[in-house]
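# Structural data only, the sequence is not supplied:
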């Protein structure tokens, strides 16, 4: 029996090691990945004129393949993990645009629908597993919950960014620069809450994870939108290429390490 217990502990630590630790490097790469998701998603759906539906189908296939590869992996591989994150950000971009624009519900309607989906995903995950902490990601079923929830959080973040910055479809019309500043400020507040002992670390993580997406969305739009719309008019493909290099550089110079359960020795 002790051997079985030891094997179970080893399995838990091994499975959890595929999730990166929440370091400063993690959040920097996450913001770069969310910005890349905006520029690359818009490049496929808008610049290539494939539309939101076709773009979503393309990124959905990539998402499923990469999540399956992530789950099958026997250890944490930063390149695989961040490729999967980029797949969620690009898919989140086209899905949010489809909700907001193709369905005709506008930005407030899109935010409401996607927020409900995110809440449902977290509720089902918690109901089944008893925790939504990243430290509970210890088997394939929980990994699917993890990645599905991340996808909804990325989609919600895109919708939030468009709602704050956009001046059509019920948007607040604050602009991309102001949107970037607002979401950046919110992230600073959340970062400070990390040092308040009584605040749930799990709640802080998911709040920060959601808010890095609209920060990336507004930053991506700031880079590639025309001057007439308040952007810098950089090509989507060019901006995406630079962001890929930024991500690779960050992963190299700020190596990602595997997360460990708090109970592990």
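Noted; the coordinates are in hand. What you see is a predicted model, and the numbers here were worked out from it, not measured in a lab. Numbering: from 1, shown residues only.
# For the rest of this, base every contact and every neighbour count on C-alpha atoms.
OK.
# ok, residue 8 - how many residues close by?
Using other C-alpha atoms under 10 Å, residue 8 has 12 other residues around it.
# Please identify which helix or strand holds it.
Per DSSP states H and E, residue 8 falls inside helix 2-16.
# Quick check: buried residues in that helix?
Across helix 2-16, burial judged by 16 or more other C-alpha atoms under 10 Å covers 12-16.
# What is the distance between that helix and the centre of its chain?
Counting by C-alpha atoms, centre = their mean, to the nearest Å, helix 2-16 is centred 29 Å from the centre of its parent chain.
# what's the answer for stretch 207-226, then?
11 Å.
# ok, back up a step: which of the buried residues of helix 2-16 lies closest to residue 27?
Of all these, residue 16 has the smallest distance to residue 27: 18.5 Å, by C-alpha to C-alpha.
# Residue 143 versus residue 240, what's the distance?
Taken as C-alpha to C-alpha, to the nearest Å, the spacing of residue 240 relative to residue 143 amounts to 28 Å.
# Show me the helices in this structure, by range?
Residue ranges of the helices in the chain, as given by DSSP state H, are 2-16, 24-42, 51-72, 78-97, 106-129, 140-165, 176-193, 201-224, 236-253.
# can you put the buried residues of helix 2-16 in JSON lines and add distance to residue 183?
Listed next are the buried residues of helix 2-16 as JSON lines, based on distance: C-alpha to C-alpha, whole Å:
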{"residue": "12", "distance to residue 183": "35"}
{"residue": "13", "distance to residue 183": "34"}
{"residue": "14", "distance to residue 183": "35"}
{"residue": "15", "distance to residue 183": "33"}
{"residue": "16", "distance to residue 183": "30"}
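# next, the one to line up against it:
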């Protein structure tokens, strides 16, 4: 059955989309937000204490998502601000379960995986698509951001799990750097559909970025470079600001008709 959305010309559908086209810039900034969210969460918890940090993170997330839902089309600054705050709060959610409630990563990781699967099941059951380039209605946008939040929490737990199982942060970074190539290669070989490949890679970006950022920040005794949570957070934030500014001006992520995630 042809839907009203499918009857629109491609350039009109892209203009109505609330998310960016999937380009190399998308993946670079996505990895940067995951690392920045990981260290920022820990840094804020050290500065203000866990409870105030979670409260501040939650309020900032609500404000960022409210702005994202308020705009009528994709805007780089609004969208990536929301992603950053999801990253920070998603890390906090995973850490609260482990540190605050004592839930081991061996349990929280599959729990977050089940939560993500439930979001995908509800989304597909309602909309018959999981394509990020179909985010043109309020309901689909709600599903999309629920999935994004679940992927960040899942990735955080998975990354911490692999680090605590003996791989360390650098070893985990190498593992996830190799893992993220799998869906890309499978898609290129025709063995994996674009939507499945996209969401698989999207989940893996979280533990990849977080592992690299943690490796940079933690002490040498923990296998890191000991650059500190604050400096790493600020450096990754500066990189994000630079790239988002470039996209906001150049609009390289608007209307390029990328097919990953279609």
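Perfect, I can see it now. Every value quoted in this text rests on a predicted model; they were computed, and no experiment measured them.
# How close are the two chains, by TM-score?
The TM-score (TM-score structural alignment, normalised by the length of structure 2) is 0.88; 249 aligned residues with a C-alpha RMSD of 2.1 Å.
# who's in contact with the residue nearest the centre of structure 1?
In structure 1, the C-alpha closest to the average C-alpha coordinate belongs to residue 154, at a distance of 4.1 Å (C-alpha atoms, centre = their mean). Going by C-alpha atoms under 8 Å, 6 or more residues apart in numbering, residue 154 of structure 1 touches 34, 88-89, 92-93, 210, 213.
# again, but for residue 110 of structure 1
Counting by C-alpha under 8 Å, 6+ apart, residue 110 of structure 1 has contacts 96, 99-100, 159.
# mind running it again at 10 Å?
Neighbouring residues of residue 110 of structure 1 by C-alpha atoms under 10 Å, 6 or more residues apart in numbering: 95-101, 103-104, 116, 155-156, 158-160, 162-163.
# okay, now residue 230 of structure 2: neighbour count?
Neighbour count for residue 230 of structure 2, taken as other C-alpha under 10 Å: 16.
# what residue of structure 1 matches up with it?
Counting by TM-score structural alignment, residue 230 of structure 2 corresponds to residue 237 in structure 1.
# For its match, which non-adjacent residue is closest in space?
residue 43 (6.4 Å; C-alpha to C-alpha, 6 or more residues apart in numbering).
# which residues in structure 2 does stretch 146-159 of structure 1 match up with?
Under TM-score structural alignment, the match for stretch 146-159 of structure 1 is residues 144-157.
# Superposed on structure 1, what's the mean shift for the matching stretch?
Once fitted to structure 1, stretch 144-157 of structure 2 is off its aligned match by 0.5 Å on average (mean C-alpha distance after the TM-score superposition for structure 1).
# Now do the contacts for the corresponding residue of structure 2 for residue 55 of structure 1.
Matched to structure 2 by TM-score structural alignment, residue 55 of structure 1 sits across from residue 53. Counting by C-alpha under 10 Å, 6+ apart, residue 53 of structure 2 touches 41-47, 59, 89, 92.
# same deal with residue 114 of structure 1?
95-96, 99, 120, 152-157, 159-160.
# Repeat the analysis, applying 6 Å as the threshold.
By C-alpha atoms under 6 Å, 6 or more residues apart in numbering, residue 114 of structure 1 lies in contact with residue 156.
# any idea how far the aligned partner of it in structure 2 is from residue 156 of structure 2?
In structure 2, the residue equivalent to residue 114 of structure 1 is residue 112, according to TM-score structural alignment. Noted for residue 112 of structure 2: a distance of 10 Å to residue 156 of structure 2, by C-alpha to C-alpha.
# Check residue 130 of structure 2 too.
22 Å.
# So which of the two has more stuff around it?
For residue 130 of structure 2 versus residue 156, the count of surrounding residues by other C-alpha under 10 Å is larger for residue 156: 34 against 22.
# residues contacting that one?
Contacts here follow C-alpha under 6 Å, 6+ apart; on that basis residue 156 of structure 2 touches 91, 207.
# repeat that with 8 Å
38, 90-91, 94, 206-207, 210.
# Much appreciated, bye for now.
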